[in-house]
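Asker: give me a 3D structure for the following:
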Amino acid sequence: KEGQITGGYVHDVEAGLHPWIAVLDFKSMYPSIMIGHNICYTTRIDPAQPSPPGEGRFHTSPIDSKFRLAEDRKGMVPLLLEDLMQQRDEHKAAIKAAQSVQDASAEAFHDAMQYAVKILMNSFYGVFASGFYRFTHRDLGSSITAWARQNIKGIISAVEDEGHGVVYSDTDSIFVRSPVSGNAPRLVSEEEIARANDGDEEAAATLEAYEAAKQSMVDFGQALASKYSRDSAVLEFEKGLSVFFSHGAKKRYIGQVVWPSNEMLVRGYETQRTDSFNYLTTTMKEIFRYALADRGDDLVAYAKKRVESLRNGEV
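Answerer: The predicted model follows:
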């Protein structure tokens, strides 16, 4: 009722194509902050409280709100979140076990369950930040997002101090440019792979350089995650992109994922909307492929052709 609280931090995005990007993600960021700092309505210290805890017996958030230590009074919500986090880890382990025996049904079940638990965990921040929730207070939601902003800004600053460029970040994710040679190939076609397997030396050299660049990015991402992880702010190397593209707008970007899977990453564009029509999504996905391959002339020619077909009623 006092107005919206300040949300997560979104870093300015560098427009253009960026090769070999390591994407780091804070594991369950908001729930981890709530657990690590014991944030709950039952642990918040009211400034007007007649007998406050002694010095050092509370967590102080970046907005100067205070919460009792867990050893003095464990919060109800952190207790629930610990149980949910354990459940999610169990489902994730079950997914890997199902994949190892190629049990698609079990994999789908546990993937759906871990996602459901994830949504449930994140909903606790939502009710803390809502004026309709009976056991809420502005200090709760504001402290969670303040600690989150502090975490992500701290990582960005540390990574940049090491000389690594941060091309983008959003709330709990950070996109870091890997120290891979600029001459390394970013994409390898199926045709080149086939030629390499048939003994073509040039194609084999290209494939070898591509695989070396990918492994270098993976090693870099895993090392960063390990170096900067700490209690209540555990970093994970979520995915590796051989190329990342943005036209400069926040929350709108594409990329080619090459680790741990191979797929196109699309965020914020109309292809993600359920009410988009097939001609639009098909056209945009093809345009994205041209963009990621740095084939600007072909992209423009294809876009003009699709627009002309639409105008001529050929669709």
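Asker: CA atoms for contacts and neighbours, from now on please.
Answerer: Noted.
Asker: show me where this protein has strands.
Answerer: Secondary structure of the chain (DSSP state E): strands located at 10-11, 16-26, 58-60, 66-68, 166-170, 173-177, 235-246, 253-259, 263-267.
Asker: now the third one: buried residues?
Answerer: Read it as strand 58-60. F58, H59 (16 or more other CA atoms under 10 Å).
Asker: near H91, how many other residues are there?
Answerer: Residues lying near H91 (other CA atoms under 10 Å) number 21.
Asker: separation between the closest residue to D170 other than its chain neighbours and A22?
Answerer: Leaving aside its chain neighbours, D170 sits nearest to V10 (4.4 Å; criterion: CA to CA, 6 or more residues apart in numbering). Taking CA to CA, to the nearest Å as the measure, V10 falls 17 Å from A22.
Asker: mind checking which of the two has more residues around it?
Answerer: Taking other CA under 10 Å, V10 and A22 do not tie; A22 has more neighbours (29 against 18).
Asker: now show me the structure for the sequence below, then we'll compare the two:
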Amino acid sequence: MHDDILVFDFKSLYPSIIRTFNVDPIALQEGVRLPEAEAIPGFRGGQFSRETSILATIVDDLWTAREKAKKQNNTVWSNAIKIIMNSFYGVLGSAGCRFYDTRLASSITMRGHWILAQSKIWFEEKGLDVIYGDTDSIFVSLHGSNFEPKDAVSLEQELNTWWDIKIQREFKLHSRLEIEFESHFSPFLCQRFEAWKKDQRNVTRV
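Answerer: Purely as a prediction, here's the structure:
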């Protein structure tokens, strides 16, 4: 049981990774021919051209359309566009897709893992305890820290600025990552999954 938990969520994380790191089938084919110093690094042997951008351009257009729908309070249209943007990862990771390549899907999911792990380290260096995370969210405990719930927005802004600088410094890219403060829970109950699995093994089936 936790007293104060702040939840931070990366806005459309996988589409943001596609836009930031130019994860694209054609950019991959051109990128693997480039010297490592000239390409955008991916995972599982993938690397991407900095010039070619087909998929990222499509996602950019969808992103703009979604922001417009949100401003118009058109929730249905906004959610539809969000689903379309997220579907690009699923397609690239499907063996039935003509553009299927494990280097594409892995460069999205493994980059996502890296982003969450780096964000976790950032919070911990602030003296905050990260108690949980999923695909695109981080749950942060304020217990024992110098922060209060009212500091959530400033933490959001600081982390976004940190990512802007980090992406520029390490990759010479413009960051499209955007983390948002989503919720404050007090109290918050979190049961560890490992304990749940252990309990399930002890259940007698009848």
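Asker: kindly reformat the strands of the first structure as a markdown table containing distance to V300 of the first structure.
Answerer: Formatted as a markdown table, the strands of the first structure follow (distance: least, CA to CA, whole Å):
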| stretch | distance to V300 of the first structure |
| --- | --- |
| strand 10-11 | 29 |
| strand 16-26 | 16 |
| strand 58-60 | 54 |
| strand 66-68 | 56 |
| strand 166-170 | 25 |
| strand 173-177 | 27 |
| strand 235-246 | 16 |
| strand 253-259 | 17 |
| strand 263-267 | 20 |
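Asker: ok, which of those strands comes nearest Q99 of the first structure?
Answerer: strand 253-259 (16.5 Å; CA to CA).
Asker: ok, the spatially closest residue to E202 of the first structure that is not a sequence neighbour - how many residues close by?
Answerer: Closest residue to E202 of the first structure apart from its sequence neighbours, by CA to CA, 6+ apart: A196 at 7.6 Å. By other CA under 10 Å, 18 other residues sit near A196 of the first structure.
Asker: contact partners for A196 of the first structure?
Answerer: Contacts for A196 of the first structure (CA atoms under 8 Å, 6 or more residues apart in numbering) come out as E202, A203, A204, L207.
Asker: contacting residues for the third one?
Answerer: Contact partners of A204 of the first structure, counting by CA under 8 Å, 6+ apart, are E192, I193, R195, A196, N197.
Asker: need the buried ones from the residues you listed selected in PyMOL.
Answerer: Those of the contacts of A204 of the first structure that count as buried under 16+ other CA under 10 Å are selected in PyMOL with:
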select buried, resi 192+195+196
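Asker: now tabulate the contacts of A204 of the first structure in CSV and tack on distance to G248 of the first structure.
Answerer: Listed next are the contacts of A204 of the first structure as CSV, based on distance: CA to CA, whole Å:
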residue, distance to G248 of the first structure
E192, 32
I193, 33
R195, 37
A196, 37
N197, 39
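Asker: in helices, which of the contacts of A204 of the first structure fall?
Answerer: The helices, defined by DSSP state H, take in E192, I193, R195, A196, N197 from those.
Asker: which part of the first structure matches the longest helix belonging to the second structure?
Answerer: Longest helix in the second structure by number of residues, with DSSP H as the criterion: helix 102-125. Under the alignment (TM-score structural alignment), helix 102-125 of the second structure falls on residues 138-161 in the first structure.
Asker: mean deviation, the matching stretch versus the second structure?
Answerer: Superposed on the second structure, stretch 138-161 of the first structure shows a mean distance to its aligned partners of 0.6 Å (mean CA distance after the TM-score superposition for the first structure).
Asker: how far off centre is that stretch?
Answerer: 15 Å (CA atoms, centre = their mean, to the nearest Å).
Asker: contacting residues around that stretch?
Answerer: With contacts defined as CA under 8 Å, 6+ apart, stretch 138-161 of the first structure is touched by 5-9, 29-30, 33-34, 39-41, 44, 61-63, 65, 125-126, 128-129, 165-166, 171-174, 228, 233.
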